[in-house]
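dropping a prediction and its sequence here:
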Amino acid sequence: MAPLRILLIDNYDSYTFNLYQGIAEVSGGCFPEVVRNDQLTWTELEAHLGAGAYDAIVISPGPGTPAHAGDLGVCRDLLRARPRIPVLGVCLGMQALALEFGGDVRRALCGPRHGSLSPVKHDGDALFAGIPSGAAWPVVRYHSLEVPEASLPACLLPIARVDLPGDQTLMAIRHADLPYYGVQFHPESICTAFGPALLFNFLSCAARFLGKVALEPPVNVPLAGPPGKPPALLHGSGASTSLAPIRLGVVRSEAVDMTSVIARSDLHQAATHIFERLFHGRAGGWWLDSSLQERGGRWSFMGAAGSSSPALGRQAFYEGGGALRLHRGPEAPPERLDLGAQTFWDWLEEDLRQYAVIEDSRAALPFDFCGGWVGYLGYELRLEGRTGNEPPARAPRVDLDAAPPHASLVWTDRFLALDGHTGQLLAVGLYDVGDGKSESGARSDAEAWARQALEEALEAARAGPLPAEASKVADKKISSTAPADPAAAAGLVPREEHSRYLSNIRACVEAMVEGESYELCLTTQLSRKGAPPAWPLYKQLRCNNPAPYAAWLDFAALRGPQVACSSPELFLRCDREGLLEAKPIKGTAPRVPGDPEADERSARELQANEKERAENLMIVDLLRNDLGRVCAPGSVHVPTLMGLESFATVHQLVSTVRGARAKDASTVDCLRAAFPGGSMTGAPKLRSMAILENLEGGPRGVYSGGIGFLSPNGAFCLNIVIRTAVVHADAISIGAGGAITVLSEPEAEWDEMNLKAAALLRTICAVDQETQ
């Protein structure tokens, strides 16, 4: 039979594409058409329905209330028109179905349920074919509002309820005559049992109503569990070699075993000495520093601006308002570009598409990075976008005397790579095949650089720190008494003082009770004028708080910031084969040094904490949605859910979400789909970010964005910018915060924010003491 034509109406939710992926998988390839609830007028949708364009409609979850027309858009018109077409309403969609047929919607009597699992008892309706009833069917709930069963009109039948003492909240309804169904829970959640089965059953009901041949259960798709399986990898969609005007070759040195010249225990300090000798103090110096190998780090990369090719030697600074500044070398005046009708993302897309990497087996790299853009993308880039033919929305123009650019990037065609597992060191060079020299000449230049850089690096490792650096803060832990109040000792003042921060937490909870969000990641900034020296600060930070996604960036020579980052969290990466991966961290508890039993107890309590697990689940579902926008259907999966990882100062719950990038999805498509990282926003993402913008007293800047690389071979990797100090215009700032849920206790959230800032603040104190 012909596949069902399904319309999925998105109510600006952050789980809509989990429904998309789930429907596509269980139907064997019925790819829904996704439209937002204000993308079509009712007149336009009615004409499509009249022409038989769709066989079934799914109304997504979403923030807000069905009583507010703006939260439903065309969904309200659809339900009022009563077309005879199968409809499934999920969460907000079920509430809208009840309200439009005469039922009521109110605040849930049992309180909001955000990321909670509850058993559901059903009446055996065809929607639940093959699904057990009661304790054997736990489902995930994300709702603050409910439909009172007593308010249902005769035409709406209750078909499922929560099965708990004191909680029999209505969980599903169907219309007595029309093929309309509603479920209050989220069948698309990773933790809802038999979610795929429910979606398959709805499509089967739709097929029977339409008189079509019954659907066959899909092969190799477990209807009892969440959609998603390890993907068959798709090759990345980097620019075509035949179309790209700039063709890049890659050379690499032979790998050298650093442990042949220094002890393995000295690798950590040797990396610092190499950076200081080759790149420190140079414009655009950078270091992507995987300084905690046992927690996901392995390869570290380091380099700086500077290239023999004008096509490659660039630094880019996006100042907002469409203003982009390009520098092609230290002597050339900057090029100031007005992006006009383009967004920053459009510019980045065009820039990356102009390059093609020529594969060469002689230069096969044991990692995905081959050069390209390195730097940061700031949080306010979330504002850059466009809708239809409207002028693009912009991140506001920044005053560089007060704040850093929204993005600072350096194009890298020469770098060193150090394997933290084995001690292998190699040098890599990109060369422009068509830069005016013969190809052999350009290649020879890159090979000569690689040989020289490797020699200098080995000499630096043997020799130790430069004399000018030896007198500064040592590359080892500074032992000092931890101050009782690190922020006060470091002289950093929070943007929102204690009472205001608690007030913001309460405002977040109220917004969630009203149904506006499931989770809100509230943050603040701590800052002071008079910054400590940034490079010694980073050296000390990587010793005190090593992290797998640490980084050092130095854009100060061109009015950018210096960034000292010790992030433990991956935002998003993609390898050369097209495998996308995110590793959200949600759930934090302090380490207890010197007391192994208490430390283990702290970890166990974190793993069992309902609030912390709900936080993690909500973000996992959000990231599954974000990856689902750009991944092949059926490929998004979660190999690790709420795994415990322990760092120097905290225990944390870490999950892993993966998917195979679709063939037509570019690097920038992937970033647009997921930026900023959901662990720093909450869900639903768009509504949550709007709420947070009204509460937080200013922009986040570099904090909450991403640091990493974007390679012309289609690979990229960005961290989540947390545990990070930003030095700019003789001021230092750090961001800190936490996820607020309806279970949050304001004082506990204030303490968690301070816990996350403490390691940085102690490091600032130590550097202040050493450099006074």
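Great, that's in hand. Numbers count the residues shown, from 1 in each chain.

only C-alpha atoms from now on, for both contacts and neighbour counts.
Fine.

got the contact list for Asp55?
Counting by Cα atoms under 8 Å, 6 or more residues apart in numbering, Asp55 makes contact with 4-6, 85-86, 206, 210.

from Leu4, how far out is it?
To Leu4, Asp55 is 6 Å away according to Cα to Cα, to the nearest Å.

okay, strands next: where are they in the stretch 1-150 of the chain?
Applying DSSP state E, counting those that start in this stretch to the stretch 1-150 of the chain gives strands spanning 6-10, 33-36, 56-59, 87-90, 106-107, 113-122, 134-143, 145-146.

show me what contacts Ala172?
94, 158-161, 181-184 are the contacts of Ala172 under Cα under 8 Å, 6+ apart.

which one of the residues you listed is nearest to Pro548?
Closest approach between the contacts of Ala172 and Pro548, by Cα to Cα: Gln184, at 39.7 Å.

on that earlier part again, okay, the contacts of Ala172 in a markdown table with neighbour count next?
Formatted as a markdown table, the contacts of Ala172 follow (neighbours: other Cα atoms under 10 Å):
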| residue | neighbour count |
| --- | --- |
| Met94 | 27 |
| Pro158 | 17 |
| Ile159 | 20 |
| Ala160 | 24 |
| Arg161 | 23 |
| Tyr181 | 24 |
| Gly182 | 27 |
| Val183 | 25 |
| Gln184 | 28 |
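
from those, which land in strands?
Filtering those for membership in strands, criterion DSSP state E, returns 158-161, 181-183.

which of those sits closest to Val357?
The nearest member of those to Val357, counting by Cα to Cα, is Val183 at 49.0 Å.

and the nearest residue to the closest one once chain neighbours are set aside, how close does it get to Ala96?
Nearest residue to Val183, sequence neighbours excluded (Cα to Cα, 6 or more residues apart in numbering): Ala172, at 4.2 Å. Distance from Ala172 to Ala96, counting by Cα to Cα: 13 Å.

tell me who's in contact with Ile720.
Contact analysis of Ile720 by Cα under 8 Å, 6+ apart lists 567, 569-571, 677, 704-707.

who wins for neighbours among the residues you listed?
Ile707 (32 neighbours; other Cα atoms under 10 Å).

okay, pairing it with this:
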Amino acid sequence: MCRTLFLAKMNTSLRLFSSELTCPASESMQYTNSSLRVSCFIKKGGGVRVSNRNGRNAKAVVCCQLMHSHKEEESNERKRKLQEPVLVPVKKADFVRTLLIDNYDSYTYNVYQELSIINGVPPVVIQNDDWTWEELCHYLYEENAFDNIVISPGPGSPACPEDIGICLQLLLKCWDIPILGVCLGHQALGYVHGAQIVHASEPIHGRLSEVEHNGCQLFHDIPSGKNYGFKVVRYHSLVIDSESLPEELIPIAWTSSTSTLPFIGSKDFGKFNTHEVQPDQSIFIDPFLAKVGSGSSNQFDYGKTRSARVLMGIKHSTRPHYGVQFHPESVATCYGSQIFKNFREITDDYWLRFRSSFKETHAHSNACMQISSANRLYREVCRSISAENNAVDQLKKIVHADRHLEYNKAEMKHLEMFNMVNTPHATTGSKCLKLKWRKFGHLAGQVGGAKSIFCGLFGHEAENTFWLDSSSTEKGRARFSFMGGKGGSLWKHLMFRLSHQSDGSSKGGGYLSTEDCQGSAETIFLEEGFLDFLNKELQSYHYDKNECEGLPFDFHGGYVGYIGYDLKVECGVKSNRHKSKTPDACFFFADNLVAIDHKNDDVYILAIHEESSSITQWLDDTQEKLLSLNGSVRVALEIQNSHPLTFYSCKAGLAAEKSREQYIEDVKKCLNYIKDGESYELCLTTQIRKPIEELNSLGLYLHLRERNPAPYAAWLNFSKENLSICCSSPERFLQLDRKNILEAKPIKGTIARGATKEEDELLKLKLQFSEKDQAENLMIVDLLRNDLGRVCDPGSVHVPRLMDVESYATVHTMVSTIRGKKRSDVSAINCVKAAFPGGSMTGAPKLRSMELLDSIESCSRGIYSGCIGFFSYNQRFDLNIVIRTVIIHEGEASIGAGGAIVALSNPEDEYEEMVLKFCLELICQRNSFFLS
């Protein structure tokens, strides 16, 4: 079974004794929770350091209770009994229990997914300020709940207490527990022992370097040196100054080259974390592009940069403490899994040696996984993870403690922190829904397609209508479209506004206004916010799965609408700095809808009703209208060509939110934050606006979908709010399908199409092989892997498509696909909360980046950067990212655009890219009000 801190029963309490061990002497070892004070960025020679540090080694007798300081508590008699160790037969553990400390990073759950498989059980995740030092010691040394500790990456500096939290104390005082620090955790290991933290010669984010190492156990079975295939992903602006390393810290790895490398174009791409790709899949790179990249790298600008060799790994000379500057958990790091496997081996070996040092008289003590007090945390984690999880099944077999053990309230307070996602709410008022549907084979083409169907059924008034429009189905990017209007007895309209956004104090509470099909309206205050309300609503619906058999799509009725960007306050952000002019969320409950299968050209009509009702009137009426649409194609043309599109009655011209100079200055602010390690990537946005008096919004949308068809396009009209949304988005935010597979398809990297076929192909290749665009995309892929990793079964998150280039009417884009299997105990809404807003619109780390962007951008993004789509009553959903969208609200039209700012960004180029995106949108509206 598992070995861990060896216990001896003394005076009715669990206590661990140690013989004399050599460890670095440091005044810091006497710090208490109240006395630990580290000043931020104490400058010396351009770097930062900890004062009062020295590198002297001394013998210290240490009591591993460590509740306030290391004290000499052992009596001479006790020490005499430990002088003659007797080897105890032991074996390696079946699993290893890790405490994973999250430094508010967006890659922590990638580490979580790795460790869940390698360790045999999922780690327990806490944020760096969740526990006091006393609480941490309680779980480490009294509950003996963990075998090792991993300290995550994170924004900021180890010199700033707010950035690093409890990690400095842990590295100082827990000398007897294996610890691995990643990136910020690596820097903290150096900093806490006196090394200086300085700015790197240049920030490196989402870019690769080759690494060589000294062959220590952490790099067992990993090649070393230039051209040997050990390529790693780096996300950092600060580094440990190798010249300042104290003698107790040993350098174990460093960059082997002065150049960074692109991901695509590497002949070793097949070695990148192959476990991320399912067995029957591989990372896709077009064979022609791979050939060009491997043999002709000089034809393209890879953005290679020169810098001094950088320290990439350290270890402590006497403690089982290690640090790596790079990110082994990244999808593009070679041998990343092997590093975590090696750390498990280090942990196994450490505890084997530790136990072997005790006399036979202590051999009766149980390994802590065999006693109930050491298993309470993992038994709680076991409750919060799907029973289908193999790692948890293994844990259940090993843990023999009483399943009905009652925890006292104090323990439960701490155990609640381990729930990654709230348990789905129980609801009191359940609703039993019945579904009726009809199919019309090969009808769509016969009646003029999706545009003709929408305009014929809903387009004359177009009020309170929706159209989730897969207007681009090329290469199987999308298959189904859904449309509808004001429906039957279950139809209702919901509008939500956050409260007190302007003062930055709101954390999600707000006012929900609803109106039913009869026109009855009410407004209520939702203390827990809109997403909590929607979660409870979806949980309340019951239905017969047999009624859905034969339907090839997952939306059978339910909520259709949008979630605005500012609802980020319900997903972890502390506050909003700006107030949105538009509602923060608007939805219809659609009980009647039309679906189109573009692949088979079929049309479906669906109606849901409560169990006591059996109304089929809408189905009959809609069937009759559908079958009579043959001669009604002209309706769509009339709407599309109606006179308001030329719009000379606009009250004023186009107004940009930021001038060229202001936007360039904002880019420079972002670059400074990146240089200081506050963010890896910041997705900066702005908007243009134009006042209007009158507009045929649906006609505008029909122009948009014709000139720039997109797989996740949408039309929404909320007449009560005087709000219309014309969306031509090519990007999927998140989908949950009937097989419980979550999928995200972030876009990062855009370039305009060429005027000729040859120019177009060259521009496509330029995008494919751009190191800057690859870095942008990789950072967001790793972020989305993290977001899915919070709610998916361990080991299920993978990347079947990495950095594909997709071509649309006006642009080429770089797109990746991330998938994972949803945990059975997680609700649909909580999947969205784990990932919203979409990482491609925020940057990484997400929380810190959103806070910084709020301080830079001058107004709320509103609907832009949020998501549009459906939540079916069967708990399936599909949502896009709101980009390439015209918002028409209360006499004003607006478009948002922006770009990802990374270390390689040039401020002037970023401004030109933002303008390009605006221009492409405006070109799609040629002859419309924007260019009148």
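That came in fine, so what should we check first? None of these values were measured; they are calculated from a predicted model.

sorry, back to before: need the ones in strands among the contacts of Ala172 of structure 1 in CSV with distance to Ala214 of structure 1, can you?
Output for these, formatted as CSV (distance: Cα to Cα, whole Å):
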residue, distance to Ala214 of structure 1
Pro158, 25
Ile159, 23
Ala160, 24
Arg161, 28
Tyr181, 18
Gly182, 21
Val183, 22
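
closest one of those to Leu348 of structure 1?
Nearest to Leu348 of structure 1, judged by Cα to Cα, of those is Val183 at 41.2 Å.

which of the contacts of Ile720 of structure 1 does structure 2 keep?
Compared against structure 2 with both residues aligned by TM-score structural alignment, their matches' Cα atoms under 8 Å, the contacts of Ile720 of structure 1 retain 567, 569-571, 677, 704-707.

and the helices in the stretch 151-300 of structure 2?
Under the criterion DSSP state H, counting those that start in this stretch, the stretch 151-300 of structure 2 carries helices at the ranges 161-164, 167-173, 184-192, 287-295.

look up how far Ala98 of structure 1 lies from the residue of structure 1 most remote from its centre.
Residue farthest from the centre of structure 1, counting by Cα atoms, centre = their mean, is Ala154 at 45.1 Å. Ala154 of structure 1 sits at a distance of 11 Å from Ala98 of structure 1 (criterion: Cα to Cα).

Arg353 of structure 1 now?
Going from Arg353 of structure 1 to Ala98 of structure 1 by Cα to Cα gives 49 Å.

the more surrounded of the two?
Neighbours of Arg353 of structure 1 and Ala98, each counted by other Cα under 10 Å, are more numerous for Ala98; the result is 29 against 23.

aligned partner of Leu534 of structure 2 in structure 1?
Counting by TM-score structural alignment, Leu534 of structure 2 corresponds to Leu348 in structure 1.

same question, Cys919 of structure 2
Under TM-score structural alignment, Cys919 of structure 2 pairs with Ala758 in structure 1.

kindly tell me how buried that match is, as a neighbour count.
That count, for Ala758 of structure 1 with other Cα under 10 Å as the rule, works out to 20.

elements contacting whichever strand or helix holds it?
Assigned by DSSP states H and E, Ala758 of structure 1 belongs to helix 746-771. For helix 746-771 of structure 1, the packing partners by 3 or more Cα pairs under 8 Å, 6 or more residues apart in numbering; DSSP states H and E come out as helix 486-490, helix 498-513, helix 534-544, strand 731-740.

for that helix, which residues meet the burial criterion?
746, 749-750, 752-768 (16 or more other Cα atoms under 10 Å).

got the contact list for the most centrally placed residue in structure 2?
Nearest to the mean C-alpha position of structure 2, counting by Cα atoms, centre = their mean, stands Asp787 at 3.0 Å. Going by Cα under 8 Å, 6+ apart, Asp787 of structure 2 touches 106, 109, 834-835.

same check, this time on Tyr663 of structure 2
Tyr911.

which position in structure 1 aligns with it?
Counting by TM-score structural alignment, Tyr663 of structure 2 lines up with Tyr501 in structure 1.

do Ser628 of structure 2 as well
In structure 1, Ser628 of structure 2 lands on Glu459 (TM-score structural alignment).

kindly report the same for Val594 of structure 2.
Match for Val594 of structure 2 (TM-score structural alignment): Leu416.

helix, strand or coil for its match?
Using DSSP: H, G, I helix; E, B strand; the rest coil, the secondary structure recorded for Leu416 of structure 1 is strand.

go through structure 2 and flag its longest helix.
Longest helix in structure 2, counting residues (DSSP state H): helix 336-356.

other SSEs contacting that one?
Secondary-structure packing of helix 336-356 of structure 2 (3+ Cα pairs under 8 Å, 6+ apart): helix 108-119.
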